[in-house]
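Q: coords below, sequence missing:
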């Protein structure tokens, strides 16, 4: 009989590719995999999930809650009410209840219940709410518990003391029970071990399958001409993402350049970035795009010349993390211009043939990195080196092996 694994996460799967890759890897390794997640009211995200999950062979269990759908309204009202009541409860109630978990995620109770509906040999949680839900399933079925730390969650909002205390409580409550803990970077692994006095988690980087390159469509939809094309993407285009550095640095270059930013964009953010681009003399070369389905993102990325990884390190998590971009750009064949923060430095400092580091805010430093690739021959060499790294080492086909090995050992 095949070992069974249940993975719990509180969000949309198209926004958490790490969950999907984990499920794919364990399924392909011969395990029975069930993923329990939730859908809120964002129809665009639901569509992306449907597209992403269309051909998956593992089991998907979706908790649906939306105020806009009649058949989901009861779940929305019930757990929104419970969520607000839990927010009013004192912290002294946390040890004997699941109030902290309820505050952490609105529909935690139904997520936990759905996780526990079917037995599994191992329950793996993603994010603190997913960890708590997985722990509930493990308790109900006397099974093993695991946790994947995609971020250093307690360090995501250093000015939000209630969130820090809640995250610390949940992780401290359950991490000691875990037989399997993974982290997305060396820095996050060390921070978790130091904070919670646990064995150092296994580092499983958030790499992407080399096989995804088979989906490249060769089309050019975003790029405008042959000028050096700089590219950045994320869920949201914001003013704390280092984009101002890129705009100012582009204005310092003597050769033509274009800037392409992809993500959800608010009017006030667009206005400020455009104003800065006008000051820097690159307003006509600045482009914004909305998010695309996951299966199209690599094609849109590969159109460009240089990937921007502009983490500012303004929170402990952002200083320690290794973002998806650092692996995605080389997969698309792009060299990387990145800020010199601990997580990114540790990964890139020995790969100067296709990357360059600069201190956040040092616009001249970023411009110096970009000038290396204004020479077409140097750019093509850097692109070749980046792609070579993705093919030989920085791919999910290789990285998943240590995840599978670890889980097989505990099972």
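A: Cool, got the structure. Remember, it's a predicted structure, so these values are computed and weren't measured experimentally.
Q: C-alpha from now on. contacts and neighbour counts both.
A: Fine.
Q: residue boundaries of the strands in the protein?
A: For the chain, the strands defined by DSSP state E occupy 4-8, 32-39, 59-64, 122-126, 144-149, 180-183, 202-203, 228-236, 257-264, 286-289, 306-309, 336-339, 355-358.
Q: need these in JSON lines with mean neighbour count and distance to residue 84, can you?
A: Putting those into JSON lines (neighbours: other C-alpha atoms under 10 Å; distance: least, C-alpha to C-alpha, whole Å) gives the following:
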{"stretch": "strand 4-8", "mean neighbour count": "26", "distance to residue 84": "23"}
{"stretch": "strand 32-39", "mean neighbour count": "22", "distance to residue 84": "19"}
{"stretch": "strand 59-64", "mean neighbour count": "16", "distance to residue 84": "19"}
{"stretch": "strand 122-126", "mean neighbour count": "28", "distance to residue 84": "23"}
{"stretch": "strand 144-149", "mean neighbour count": "25", "distance to residue 84": "27"}
{"stretch": "strand 180-183", "mean neighbour count": "23", "distance to residue 84": "31"}
{"stretch": "strand 202-203", "mean neighbour count": "20", "distance to residue 84": "36"}
{"stretch": "strand 228-236", "mean neighbour count": "20", "distance to residue 84": "27"}
{"stretch": "strand 257-264", "mean neighbour count": "20", "distance to residue 84": "28"}
{"stretch": "strand 286-289", "mean neighbour count": "16", "distance to residue 84": "36"}
{"stretch": "strand 306-309", "mean neighbour count": "26", "distance to residue 84": "37"}
{"stretch": "strand 336-339", "mean neighbour count": "27", "distance to residue 84": "39"}
{"stretch": "strand 355-358", "mean neighbour count": "22", "distance to residue 84": "44"}
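Q: And here is the other one:
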């Protein structure tokens, strides 16, 4: 691979927060380390993430950025938050009309589309990279205007990201945007082999799979003699339908054992009410259930290494959740803890390829979950073996140092097309 040309400018775009897209941040850091000028366009609409965004920018002073910051809840919020959201909702209601549907689909997915396009064009980049469906039309418009090239990074299989109902408005809008814009970008990447295969089949094009792994960190081998199990799960937000309920029910069956679960992420008030109701309805002993607030991504692997087992609890619905590989499963591997993964297509395929880094469980079978946790409780040697193998796989195979080579190869290929 040729060395990247200095002073080439790459613009990375997300329709959300910078800190909520660690994949974008890894790519931006790799690009700046290789001598590229990096510009990032993002939106701040959640107050609790604004500080994390600023910490990332402060740690990378060579990056330039444009951010649309929603004001705190006051009279200005009506302009920045309520009116665009109301327009988006109104367009969604009217989208039964085909003409309005075509005109409004992009705004329904990205109410800040015009602002982002304006900033992207002014950035005058050589290459634009979009990191979510809302950013896809933005990179197409900006690259066309500036005679640049573009890459769309499919972090999910978007048309089945929210629902499997093909007659739903959500599915139709997403499919329309994908069909209209995906073939207008120069190259496609995806966050899992199965997502890549789906897009390759749909559009008869090559798609490069780049896994959601993190840079290597120094993690010591575990050498503990505790009898219980410390389970861990994380996400940006905590809510229902993420597979946690069956894990908690299974843990509750193991009443004579010390099994704790730590759940890290933002817990909104409605979700807190939901879980409290769930605990009460099912007579859950909450003494060993701990909720933690989100932490910065560069602290995550070290924090994760303190636990015994990482939970990859995808429920396989909608279809995207069956074929995605989230950064959870790779975080557990790199942190050197055993992986406890539900039997989705993607996770089963990954775990079969690795062998002995953890256990695959039947996602809808509480007895299967509790029996496999019991196996770990009764045999610490198996747990230690899985932890050792996970740490080895993280050091040798599943890390950003390896995946970034594929990423840089795609970057060079895209720039050569200009």
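A: Nice, thanks for sending it over. Not measured: the values here are computed from a predicted model.
Q: thinking again about what came up before, distance to residue 93 of structure 1 added to the strands of structure 1, as a markdown table?
A: Below are the strands of structure 1 laid out as a markdown table (distance: least, C-alpha to C-alpha, whole Å):
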| stretch | distance to residue 93 of structure 1 |
| --- | --- |
| strand 4-8 | 25 |
| strand 32-39 | 26 |
| strand 59-64 | 27 |
| strand 122-126 | 23 |
| strand 144-149 | 24 |
| strand 180-183 | 27 |
| strand 202-203 | 33 |
| strand 228-236 | 35 |
| strand 257-264 | 38 |
| strand 286-289 | 46 |
| strand 306-309 | 42 |
| strand 336-339 | 42 |
| strand 355-358 | 47 |
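Q: Out of these, flag the one nearest residue 319 of structure 1.
A: Smallest distance to residue 319 of structure 1 across the strands of structure 1 (C-alpha to C-alpha): 9.9 Å, for strand 336-339.
Q: Please work out which residues of structure 2 line up with that closest one.
A: Per the alignment by TM-score structural alignment, strand 336-339 of structure 1 matches residues 339-342 in structure 2.
Q: Can you tell me which of the strands of structure 1 is nearest to residue 90 of structure 1?
A: Residue 90 of structure 1 lies closest to strand 122-126 among the strands of structure 1, at 25.7 Å (C-alpha to C-alpha).
Q: and the closest one, how far from structure 2 on average?
A: Aligned to structure 2 and superposed, strand 122-126 of structure 1 gives a mean residue distance of 1.2 Å (mean C-alpha distance after the TM-score superposition for structure 1).
Q: What residues does residue 12 of structure 2 make contact with?
A: Each residue near residue 12 of structure 2 by C-alpha atoms under 8 Å, 6 or more residues apart in numbering is listed here: 24, 28, 38, 39, 40, 41, 128, 129, 130, 131.
Q: Which residue in structure 1 occupies the aligned position of it?
A: Using TM-score structural alignment, residue 12 of structure 2 pairs with residue 7 in structure 1.
Q: Let me know the distance separating that match from residue 109 of structure 1.
A: Separation of residue 7 of structure 1 from residue 109 of structure 1 (C-alpha to C-alpha, to the nearest Å): 16 Å.
Q: Please apply the same query to residue 27 of structure 1.
A: 27 Å.
Q: Map residue 292 of structure 1 across to structure 2 for me.
A: Under TM-score structural alignment, residue 292 of structure 1 pairs with residue 295 in structure 2.
Q: That match: neighbour count?
A: 15 (other C-alpha atoms under 10 Å).
Q: what range in structure 2 matches stretch 170-188 of structure 1?
A: Against structure 2, stretch 170-188 of structure 1 falls on residues 177-195 (TM-score structural alignment).
Q: Confirm for me that residue 329 of structure 1 is in contact with residue 336.
A: Yes: Residue 329 of structure 1 lies in contact with residue 336 (C-alpha atoms under 8 Å); the separation is 6.8 Å.
Q: Give me the common contacts of those two.
A: Joint contacts of residue 329 of structure 1 and residue 336 (C-alpha under 8 Å, 6+ apart) are 306, 307.
Q: and residue 373 of structure 1, how many neighbours?
A: Neighbours of residue 373 of structure 1 using other C-alpha under 10 Å come to 20.
Q: Now it. Nearest residue, chain neighbours left out?
A: residue 379 (4.5 Å; C-alpha to C-alpha, 6 or more residues apart in numbering).
Q: Now do the same for that neighbour: its match in structure 2.
A: In structure 2, residue 379 of structure 1 lands on residue 383 (TM-score structural alignment).
Q: Can you get me a residue count around its match?
A: 24.
Q: How about residue 56 of structure 1?
A: Using other C-alpha under 10 Å: residue 56 of structure 1 sits among 12 other residues.
Q: Relative to residue 383 of structure 1, how far out is it?
A: Distance from residue 56 of structure 1 to residue 383 of structure 1, by C-alpha to C-alpha: 32 Å.
Q: Mean deviation, whichever helix in structure 1 runs longest versus structure 2?
A: Across structure 1, the longest stretch assigned as helix under DSSP state H is helix 70-88. Compared with structure 2 after fitting, helix 70-88 of structure 1 deviates on average by 5.0 Å (mean C-alpha distance after the TM-score superposition for structure 1).
Q: hmm, back to that, pull the residues that contact the match of strand 336-339 of structure 1.
A: With C-alpha under 8 Å, 6+ apart, stretch 339-342 of structure 2 has contacts from 309-315, 329, 332-333, 347-348, 357-363, 386, 390.
Q: One more pass at 10 Å, please.
A: 231-232, 243, 308-316, 322, 328-333, 347-348, 350-351, 356-364, 369, 372-373, 383, 386-387, 390 (C-alpha atoms under 10 Å, 6 or more residues apart in numbering).
Q: Just the buried ones from the residues you listed, in ChimeraX syntax?
A: The buried subset of the contacts of stretch 339-342 of structure 2, as determined by 16 or more other C-alpha atoms under 10 Å, is captured in ChimeraX by this line:
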select :231,232,243,308,309,310,311,312,313,314,315,316,322,328,329,330,331,332,333,347,348,351,356,357,358,359,360,361,363,369,373,383,386,387,390
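Q: Need the counterpart of residue 52 of structure 1 in structure 2.
A: Per TM-score structural alignment, residue 52 of structure 1 is aligned with residue 56.
Q: Not counting residues beside it along the chain, what's closest to residue 315 of structure 2?
A: residue 243 (5.6 Å).
Q: so the one you found touches residue 363, yeah?
A: Yes: using C-alpha atoms under 10 Å, residue 243 of structure 2 is in contact with residue 363, at 7.5 Å.
Q: which neighbours do these two share?
A: By C-alpha under 10 Å, 6+ apart, residue 243 of structure 2 and residue 363 have these common neighbours: 313, 314, 315, 316, 342.
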